[in-house]
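Trainee: After the sequence you'll find the predicted model.
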Amino acid sequence: MERTAPGPLHLRRIDPARNMRRFYTLSLQPTLFGGATVIRNWGRIGTNGQSMMETFDQPEQAEGAFSRLARTKRRRGYGDAGVNGNG
């Protein structure tokens, strides 16, 4: 039975008092060789931001990195886009 990989995750952190309007996007893409790539995109809302790709030999390793990054960003105040006025 095939597992489903987590879908794209769109997070935002908006703090008007600090003039902060940031986004953070995570997604998983399979590679041609059976691995997976975690694609990160971040920056100020309204810009293209920056991107980083990290490739793993095993999809499970990529899923672990995806979950770890999402947990870290949520701990730092990022929330799901479109929830609680963040979108």
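Mentor: Cool, got the structure.
Trainee: Please make it C-alpha for all contacts and neighbour counts, starting now.
Mentor: OK.
Trainee: Contact partners for the spatially most central residue of the chain?
Mentor: Centroid-nearest residue in the chain, with Cα atoms, centre = their mean: Leu26, separated by 2.2 Å. Residues near Leu26 by Cα atoms under 8 Å, 6 or more residues apart in numbering: Pro8, Leu9, His10, Val38, Ile39, Arg40, Asn41, Phe66, Ala70.
Trainee: this is the comparison structure:
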Amino acid sequence: MPIHSYHLYCQRIDASRNMARYYDLSLQPTLFGEIAVMRSWGRIGRAGGEKSEVFSSDQQAISHFLELVRRKRKKGYAPVGAGRQGE
């Protein structure tokens, strides 16, 4: 497991398009010593999708995490404090 905690909660809000979305991304250890990239997304205030991907090395998981962050930032998602969905 990485020494540092990796967690990102971001939102994309555009009132002119009636868009209010969130994306929550984190790294979590598994019971078998692997590391999982956990993500959830959807409309703010509603249930959304969830997905987890397991990696055998920290390096692979962190690389994937950072690639997902890059993609979301490119689409206009912006980090929001330490909050979570529905707060």
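Mentor: Cool, got the structure. Since the model is a prediction, treat every value here as computed from it, not as a measurement.
Trainee: quick one, strands of structure 1?
Mentor: 9-15, 20-30, 36-44, 50-56, 79-80 (DSSP state E).
Trainee: Dump those to CSV, plus distance to Gly87 of structure 1.
Mentor: Output for these, formatted as CSV (distance: least, Cα to Cα, whole Å):
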stretch, distance to Gly87 of structure 1
strand 9-15, 7
strand 20-30, 10
strand 36-44, 13
strand 50-56, 20
strand 79-80, 8
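Trainee: among those, which is nearest Glu2 of structure 1?
Mentor: Minimum separation from Glu2 of structure 1 across those (Cα to Cα) falls at strand 20-30, 13.5 Å.
Trainee: list the buried ones in the closest one?
Mentor: Buried residues in strand 20-30 of structure 1, counted by 16 or more other Cα atoms under 10 Å: Arg22, Phe23, Tyr24, Thr25, Leu26, Ser27, Leu28, Gln29, Pro30.
Trainee: mean deviation (superposed) between it and structure 2, please.
Mentor: Compared with structure 2 after the fit, strand 20-30 of structure 1 shows a mean deviation of 0.4 Å (mean Cα distance after the TM-score superposition for structure 1).
Trainee: what angle separates that strand from strand 36-44?
Mentor: 170 degrees (axes from the mean of the first three to the mean of the last three Cα atoms, to 10 degrees).
Trainee: what range in structure 2 does strand 20-30 of structure 1 sit on?
Mentor: Aligned by TM-score structural alignment, strand 20-30 of structure 1 falls on residues 19-29 of structure 2.
Trainee: about what we covered before: from the contacts of Leu26 of structure 1, which two are the most distant?
Mentor: The distance between the two most remote of the contacts of Leu26 of structure 1 (Cα to Cα) is 13.6 Å, for His10 and Val38.
Trainee: which residues touch Gly49 of structure 2?
Mentor: By Cα under 8 Å, 6+ apart, the contact set of Gly49 of structure 2 is Ser40, Trp41, Gly42.
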